[in-house]
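give me a 3D structure for the following:
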Amino acid sequence: MPDSMMMNKNGMVSKIQTRIRTDPFKSNYDLVGKELGRGKFAVVKKCVEKATGKEHAAKFLRKRRKGEDCRMDILNEIAVLESAKANPFVVSLHEVYETPTEIILVLECAAGGEIFNQCVADNDEGFTEKDVIRLARQILTGVACLHRNNVVHLDLKPQNILLTSSRPLGDIRIVDFGLSRRMDNVKEVREILGTPEYVAPEILSYEPISTATDMWSIGVLIYVMLTGESPFLGEDKQETFLNISQVNVDYSQDVFEGVSSLAVEFIKTLLVKNPRKRATAEDCLKHAWLGGHADHHARLLPSLAEPEAGQLESEPESPAPSPELLIVASYTMCSSQSEMKAGRGAFTFEDPFPTRPEIQQELIC
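This is a model prediction of the structure:
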């Protein structure tokens, strides 16, 4: 990790390179059109830079949330975006502004919107398997680069994968690093964060987070992209948590109608309870299902060369468990989950995760 970065015990980086501007945002940008997305603590709007006429996405993040100062969380998001600037599949950061109440991230505008929209579209407008293969390669290439830099996203889902264009189908951009963490070789990070449908079993059991945590979410994501159904979504939180902890997945032909058996095998390498037995991003890129469909960007990505010294993944040591459990609510730009088809019923998660004892109680009931 570069000397210029400072990381706390929860894997959050506090020092950034980007200059934070304090002059009025509207002196340099015009806001145009409707909001692109809204969450509990953030709103994303399209803007046009006056000097260049170029479109961007402005993400307005509140610095205080539920009475607490969350500036550190925003600086962490900026630091991760800085570290991923060479990654063509991560949204690029243009500049940053700060007001007394908000920090504004001026980001690349991905005009195609969330892939969520096509995951729940009718058959003639949804993704084909060939589309999913191409987009999956891009997602995995981008995530492999993050993991080589010891970054875990921790909120990979259809709402956080954008498209540069929807018609024709463009390339992907990974967004919303508000929950991301940097992992090093000596510290464990144990937190409950993410979106319930997509979190890995180790999150629910309060075990250490690793790059494998992202890979579970990618397994859920690919399942959704291919079927339009959410594999673990239950009628309530208790059922969803149980489905995840017991890895209750429907791989039947009814769900995967018209989908190749190789695709199902691919998902099975990711939806594995033991994180050490899950496929890595690099493993996935070598899988037969993705063979012969390599995107040209994958060969151009410098971070996918041999990792630099000190960046090799290793098994974390096991210090004493953290005395406190940090509860973090996602402030992502979520579409309504009620649109998602689910074999086990639809349910919209709006509340942050409960504390660890409450989760355990729900799982035992």
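
please make it C-alpha for all contacts and neighbour counts, starting now.
Noted.

how about the longest helix belonging to the chain: buried residues?
With secondary structure taken from DSSP state H, the chain has its longest helix at helix 129-148. For helix 129-148, the neighbour count (16 or more other C-alpha atoms under 10 Å) marks 129, 132-148 as buried.

over to stretch 97-107?
Buried, per 16+ other C-alpha under 10 Å, within stretch 97-107: 97, 98, 102, 103, 104, 105, 106, 107.

could you also give me the structure for this next sequence, so I can compare it with the first?
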Amino acid sequence: MGPKPNTKEEKDDTQKQPRTEMEESATTFEGEKKKSRSRDKPDPVMITDALTDVRTKYHINPREIGHGHYGVVRKCMDRQTREWFAIKSIRKSKVGKVDVLKREIDILKEVDHPHIIKLVEVHEDVKYLHLVTELCTGGELFDRIIAKTQSSEGHFSEHDAATIVRCILDAIAYCHDVKQIVHRDLKPENFLFKTEKEDAEIKIIDFGLSRHDTLNFGVMKTKVGTPYYVAPEVLKREYTKSCDIWSIGVITYILLCGYPPFYGDSDNQIFESVKTGRFDFPSPDWDSISDDAKDFICCMLRKEPSKRLRAAEALKHKWIKDQSDEEDTISRERSKVQHSSNRSVTFKKFMGMQKLKKAALGYIATHLTNSEVGVLGDIFHKIDESHTGVISLQDLDNALAHGKLVPFVFEGVCQRLFLCIICTILFGERERSYQITQNVFGIFHPCSLQETFHQNYC
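Predicted coordinates for the structure are as follows:
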């Protein structure tokens, strides 16, 4: 699906910028300051077959609209057509496995579906790989779930949930049956809405863990995925494309109640819950949800992979077909229940930590080199003498008192606390990193991380 023309707001935003700023914006990447340039050597790795200057065709707005493990996302405008796109700039020195990145690019070039992000062009220069894609401004499904759990409804209506799931199934049926592609990491963070409208198109945006299932009779053995959404057979390292069906079943469950079917206070507890394959529909949260919706989820979350519905079969399920025909307004009204169970609270903490971790990783991708990230890990383990997987304030005080920290890394208390947070998030245990982060954020100032914390925890 091709990109849509820029809106009036986007046009006005462009017109306000001086010509000189437009011409220079592509070179003003945050974190690429002079001291960084002198420190980093040009990366010789080639991912495409040629080096090109993305600025020749596109004006790049310097303001970030997203970030991930390896780089940042900004808006860019085609200088001739004045259409707006998104550009993901990946710092090549951050990429550990070039072949995995190449595979993702090849898959994005291969697919063409209205519910999969459209890759427009790829440009590569000495330091960065730039992926130009269609622009989606409606935010993540992740964010809409959070918003719903905090609303009077507490979750999506059956109609809205079925509409989203149908779009996801349509894209996955295309991947599985037409392209023989397995996604392997379907989760709310990997879906974007085209616009902010309630009925906006939803797009799969991340194929970083995807692969073709044409080898070994479609059986895969690499343990990949995210705790709440991973299928039990993936944990056993022998699985097929039906692992995607399981993940969609989990997403459906969350859309309808605001929390996941498999839960725990740590990753290991979640994995153990997933391995059992046992889940329920607790009262009163599920009392107003239709039997058809529950049956659909049960068909998607069958522990035996071969007994699960295929994506094409799931599209024909009664719940999907009936809810897609017309909105059930009675169901929508009856479903306005605020869920405050322990499961929901635990899941909100997890979702909040994922948001905080993304913000931290975005900072690291922009500001730190691989060697500096390695230093963070070394410092973390030196401070964490008891090997608990978490840095306490007492640990930090002891480290400062005994000179265990490299002087040039720390130039102030806030930076020390920032390092503590980053180290704990990256190298510590998830549930404990929440505790340490909560303790120190009262005197921590970098606004993007602080805002993320307060929005998702406070």
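
returning to what we had before: so where is the helix or strand just after the longest helix of structure 1 in structure 2?
Remark: after helix 129-148 of structure 1, the chain's next helix or strand is strand 151-152, criterion DSSP states H and E. Mapped onto structure 2 using TM-score structural alignment, strand 151-152 of structure 1 covers residues 181-182.

aligned partner of residue 166 of structure 2 in structure 1?
For residue 166 of structure 2, the residue aligned by TM-score structural alignment is residue 137.

roughly how far does that match sit from residue 284 of structure 1?
9 Å (C-alpha to C-alpha, to the nearest Å).

which neighbours do those two have in common?
The contact sets of residue 137 of structure 1 and residue 284 overlap at residue 290 (C-alpha atoms under 8 Å, 6 or more residues apart in numbering).

for residue 141 of structure 1, see how far away residue 175 of structure 1 is.
14 Å.

same check on residue 360 of structure 1?
As judged by C-alpha to C-alpha, residue 360 of structure 1 and residue 141 of structure 1 stand 35 Å apart.

and the helices in the stretch 151-300 of structure 2?
Ranges of helices in the stretch 151-300 of structure 2, per DSSP state H, counting those that start in this stretch, are 158-173, 232-235, 242-257, 267-276, 291-300.

deepest-packed of these, please.
Among the helices of the stretch 151-300 of structure 2, helix 242-257 has the highest mean neighbour count (mean count of other C-alpha atoms under 10 Å), at a mean of 24.

check which residues of the single longest helix found in structure 2 are buried.
Identified as the longest helix of structure 2 according to DSSP H is helix 342-367. By 16+ other C-alpha under 10 Å, the buried positions in helix 342-367 of structure 2 come out as 343-344, 346-366.

for the most centrally placed residue in structure 1, what are its contacts?
Closest to where the C-alpha atoms of structure 1 average out (C-alpha atoms, centre = their mean) is residue 156, at 2.6 Å. Residue 156 of structure 1 sits next to 198, 214, 217, 218, 221 when contact means C-alpha under 8 Å, 6+ apart.

switch to 10 Å and redo it
139, 143, 174-177, 180, 194-195, 198-199, 213-221 (C-alpha atoms under 10 Å, 6 or more residues apart in numbering).

okay, the buried residues of stretch 97-107 of structure 1 in CSV with distance to residue 71 of structure 1 and secondary structure next?
Formatted as CSV, the buried residues of stretch 97-107 of structure 1 follow (distance: C-alpha to C-alpha, whole Å; DSSP: H, G, I helix; E, B strand; the rest coil):
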residue, distance to residue 71 of structure 1, secondary structure
97, 13, strand
98, 10, strand
102, 9, strand
103, 8, strand
104, 12, strand
105, 13, strand
106, 16, strand
107, 18, strand
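
quick check: the farthest pair among these?
Maximum pairwise distance among these (C-alpha to C-alpha): 15.5 Å, between 102 and 107.

what's the closest of the buried residues of stretch 97-107 of structure 1 to residue 49 of structure 1?
residue 106 (9.7 Å).

tell me the counterpart of the closest one in structure 2.
Using TM-score structural alignment as the criterion, the counterpart of residue 106 of structure 1 in structure 2 is residue 132.

gap between that match and residue 207 of structure 2?
15 Å.

what's the neighbour count on the counterpart of residue 260 of structure 2 in structure 1?
In structure 1, the residue matched to residue 260 of structure 2 (TM-score structural alignment) is residue 230. When counting by other C-alpha atoms under 10 Å, one arrives at 24 neighbours for residue 230 of structure 1.

quick one: residue 230 of structure 1 from residue 120 of structure 1, how far?
Taking C-alpha to C-alpha, one finds residue 230 of structure 1 at 10 Å from residue 120 of structure 1.

can you check residue 223 of structure 1 too?
12 Å.

any common contacting residues for the two?
Residues touching both residue 223 of structure 1 and residue 120 (C-alpha under 10 Å, 6+ apart) are residue 229.

where is the longest strand in structure 1?
What stands out as the longest strand in structure 1, according to DSSP state E, is strand 29-38.

and for the helix or strand that it is followed by, what span of structure 2 is it aligned with?
On the C-terminal side of strand 29-38 of structure 1, the closest following helix or strand by DSSP H and E is strand 42-49. Using TM-score structural alignment, strand 42-49 of structure 1 corresponds to residues 71-78 of structure 2.

give me the mean deviation of the matching stretch from structure 1.
Compared with structure 1 after fitting, stretch 71-78 of structure 2 has a mean deviation of 2.0 Å; criterion: mean C-alpha distance after the TM-score superposition for structure 1.

what residues sit buried inside that stretch?
Buried, per 16+ other C-alpha under 10 Å, within stretch 71-78 of structure 2: 71, 72, 73, 74, 75, 76, 77.

would you check that the second one makes contact with residue 363?
Yes: with the criterion set as C-alpha atoms under 10 Å, residue 72 of structure 2 and residue 363 qualify as a contacting pair; they are 9.2 Å apart.

let me know how buried residue 56 of structure 1 is, in neighbour terms.
Using other C-alpha under 10 Å, the number of residues around residue 56 of structure 1 comes to 22.

and it, that's in a helix?
No: counting by DSSP: H, G, I helix; E, B strand; the rest coil, residue 56 of structure 1 falls outside a helix, being strand.

could you report the distance from it to residue 46 of structure 1?
Distance of residue 56 of structure 1 to residue 46 of structure 1, given as C-alpha to C-alpha: 6 Å.

so what sits against both of the two?
29, 31, 106, 107, 108, 109, 110, 111.

and the residues you listed, which is closest to residue 20 of structure 1?
residue 106 (11.1 Å).

now do the same contact list for the residue lying closest to the closest one once chain neighbours are set aside.
Nearest non-adjacent residue to residue 106 of structure 1, counting by C-alpha to C-alpha, 6 or more residues apart in numbering: residue 58, 4.6 Å away. Residues in contact with residue 58 of structure 1, defined by C-alpha under 10 Å, 6+ apart, are 25, 29, 31, 35-36, 43-48, 94-97, 103-109.
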